[in-house]
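Asks: compute the structure for the input listed below.
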Amino acid sequence: MKLSIYYSESTDPSFNQAIEETLLKQVNGNNIIAFLWQNQRSVNIGKDQNPWRVCKPKLLRSENINIVRRHTIGGAIYQDLTHTNIALIGPTHYLTQGIIEKILIDTFEPLKIDIAVSDNLECLVENKKNF
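Replies: This is a model prediction of the structure:
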């Protein structure tokens, strides 16, 4: 298994979404990719969600908050620069809870961020989700 770690310096949510989708298409064999990024204020919606049902597009537009569609399923998520995203991309049989915990810890180590991983795979700094 080979682990590659990518950090985006961009905070453009559309750009970061495009990078994640490109990495998803590039992974093969027994490679795992960890991709970390932060977004400017945005609401990210799943591929099948109707933005008029899950958020208020006119209000978001008036507040200069973009709506960005993910290529994956899931709910609407508000993000800003206080939120760090990490996508683990690879074969599902490699991505066990133990492997994911190790990847998360190893990913933040070069950033000099000491994390713990909760039972539901959230990264904690000083026992807090937000860091």
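Asks: from here on, just use CA atoms for contacts and neighbour counts.
Replies: Fine.
Asks: who are the packing partners of the helix or strand hosting Asp106?
Replies: Per DSSP states H and E, Asp106 falls inside helix 97-108. Counting contacts by 3 or more CA pairs under 8 Å, 6 or more residues apart in numbering; DSSP states H and E, helix 97-108 packs against strand 116-117.
Asks: could you rerun that using 10 Å?
Replies: strand 2-7, strand 31-38, strand 84-89, strand 116-117, strand 123-124 (3 or more CA pairs under 10 Å, 6 or more residues apart in numbering; DSSP states H and E).
Asks: starting at the chain centroid, how far to it?
Replies: How far helix 97-108 lies from its chain's middle: 14 Å, per CA atoms, centre = their mean, to the nearest Å.
Asks: for comparison, sequence B:
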Amino acid sequence: MLLLNSPSHSAYFNIASEEYLLTRFPTEDIFLLYVNAPSIIVGKFQNTLAEINLDYVKEKEIKVVRRMSGGGAVYHDLGNLNFSFHTVLGEKDFGDFSYFTQPVLNMLKELGVPAELKGRNDLLVEGKKFSGNAKLARNGKMIQHGTILLHSEMEVLGEALKANPLKFLDKATKSNRGRVTNLIHYLPEDTSTDDLKKLLTAQILKTHPMAEYYDFTEEDIAGIEKLQREKYETWDWNYGFSPNYNFKKALKIPAGFIEIHLDVIHGIIEKAKIFGDFFASKPIEELESLLIGIKHEEEELVVLFANLDLTEYFGKVTAEEILAGFR
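Replies: Now for the predicted structure:
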């Protein structure tokens, strides 16, 4: 087994590194640890926009990254440690999360924390979740990865993942927003993610005494950064990959009541209908047709609206007021 500690706090880099390692070490067992700067990591089969508070995420400059595995959206920051096990597929039951969460439970037991695996893939302490886990199988290997909330900013976590469920109608996997807690409430107050890294690695060495430390080479970093640029930083992967969905939002502005309905396929607006009690000098159907074929994404809508006189469709409005109806 190889023991890796990521040198980066970039969620783009660290999520990309998991995919890179699948091909870099096709048969080797790997234990990877990383800590991300503020970011939301969404499951592969989720509708990203339905999982996040987009306005808040943009305001706080929180990165949004889609991972390869399924499951729900999670919030990462510098107070959250992430662990990732890679092994040859078939050696462990794909539906069993207990094997690779046991080192975490053993570590916490030695620290006097009464943690346990509950349900299929969550680790809890006193009924509150501090770790969510997910799996994927690809290229003959399996990855099981999970979070450990140590001293994450719970207020930010709550706001960043506070999406409006009334905006979207889809069949995408939804996140289960259970009660969560930080482990710092059960540990010495000066405990750090680096401390947990050392303790958890020590647990791994108990069962894998021949494990070796491995540092990313310059070639590895270049390969990960290439994958990061070409996939994990792109709108197409993080938003456009979302399952098809219907979007609906109503807003009241000085010009009147406006209700926007969109059918979105792979992030692209395929159908648009706009209703309301506003007054317009041009038919609203003209604007609806201009929306077809563009991304349901703020930057592209900003470009479209900048080239239009929106007062001709809605009366006395600003582009920002109309843009709010598409978030």
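Asks: send over the TM-score of the superposed chains.
Replies: The TM-score (TM-score structural alignment, normalised by the length of the first structure) is 0.72; 117 aligned residues with a CA RMSD of 3.0 Å.
Asks: how about the helices and strands packed on helix 97-108 of the first structure, which one is nearest Lys102 of the first structure?
Replies: Across those, the minimum distance to Lys102 of the first structure, taken as CA to CA, is reached by strand 116-117, at 9.0 Å.
Asks: same for the closest one, what does it pack against?
Replies: Contacts defined by 3+ CA pairs under 10 Å, 6+ apart place strand 116-117 of the first structure against helix 97-108, strand 123-124.
Asks: if we use 7 Å, what do you get?
Replies: Contacts defined by 3 or more CA pairs under 7 Å, 6 or more residues apart in numbering; DSSP states H and E place strand 116-117 of the first structure against strand 123-124.
Asks: so of the helices and strands packed on helix 97-108 of the first structure, which one's packed in deepest?
Replies: Among those, strand 31-38 has the highest mean neighbour count (mean count of other CA atoms under 10 Å), at a mean of 20.
Asks: and that one with helix 97-108, angle?
Replies: Computed with axes from the mean of the first three to the mean of the last three CA atoms, to 10 degrees, the direction of strand 31-38 of the first structure lies at 50 degrees from that of helix 97-108.
Asks: helices or strands up against strand 31-38 of the first structure?
Replies: By 3+ CA pairs under 7 Å, 6+ apart, strand 31-38 of the first structure packs against strand 2-7, strand 84-89.
Asks: separation between Tyr7 of the first structure and Gly29 of the first structure?
Replies: In this view, Tyr7 of the first structure and Gly29 of the first structure are 22 Å apart by CA to CA, to the nearest Å.
Asks: now swap in Asp80 of the first structure and tell me
Replies: 34 Å.
Asks: which of the two has more residues huddled nearby?
Replies: When neighbours are counted by other CA atoms under 10 Å, Asp80 of the first structure and Gly29 differ, and Asp80 comes out ahead with 15 against 9.
Asks: please list all residues in contact with the counterpart of that one in the second structure.
Replies: For Asp80 of the first structure, the aligned position in the second structure is Asp77, judged by TM-score structural alignment. Asp77 of the second structure is in contact with 36-39, 152, counting by CA atoms under 7 Å, 6 or more residues apart in numbering.
Asks: which residue packs closest to Asp77 of the second structure, ignoring adjacent ones?
Replies: Leaving aside its chain neighbours, Asp77 of the second structure sits nearest to Pro38 (4.1 Å; criterion: CA to CA, 6 or more residues apart in numbering).
Asks: same deal with Phe275 of the second structure?
Replies: Leaving aside its chain neighbours, Phe275 of the second structure sits nearest to Glu259 (5.0 Å; criterion: CA to CA, 6+ apart).
Asks: do the same with Tyr7 of the first structure
Replies: In space, Tyr7 of the first structure comes closest to Leu36 once its chain neighbours are excluded; the distance is 4.8 Å by CA to CA, 6+ apart.
Asks: which residue in the second structure aligns with that neighbour?
Replies: Using TM-score structural alignment as the criterion, Leu36 of the first structure maps onto Leu33 of the second structure.
Asks: residue contacts, its match?
Replies: By CA under 7 Å, 6+ apart, the residues touching Leu33 of the second structure are 4-6, 82-84.
Asks: next one: Ser69 of the second structure
Replies: By CA under 7 Å, 6+ apart, the residues touching Ser69 of the second structure are 43-44, 134-136.
Asks: can you list which of these carry over to the first structure?
Replies: Compared against the first structure with both residues aligned by TM-score structural alignment, their matches' CA atoms under 7 Å, these retain 43-44.
Asks: most surrounded residue in the contacts of Ser69 of the second structure?
Replies: Counting neighbours by other CA under 10 Å, Gly43 comes out on top of these with 26 neighbours.
Asks: counterpart of Ser8 of the first structure over in the second structure?
Replies: Under the alignment defined by TM-score structural alignment, Ser8 of the first structure corresponds to Ser6 in the second structure.
Asks: do I have it right that that match meets Asn36?
Replies: No: under the criterion of CA atoms under 7 Å, Ser6 of the second structure makes no contact with Asn36, lying 9.8 Å away.
Asks: which of those two has more residues huddled nearby?
Replies: Asn36 (24 against 16).
Asks: so where do the strands sit in the stretch 51-200 of the second structure?
Replies: Secondary structure of the stretch 51-200 of the second structure (DSSP state E, counting those that start in this stretch): strands at 63-66, 74-76, 80-88, 115-118, 122-125, 128-138, 141-149, 168-170.
Asks: got the buried residues for the last one?
Replies: Along strand 168-170 of the second structure, the positions that meet the burial threshold by neighbour count (16 or more other CA atoms under 10 Å) are Phe168.
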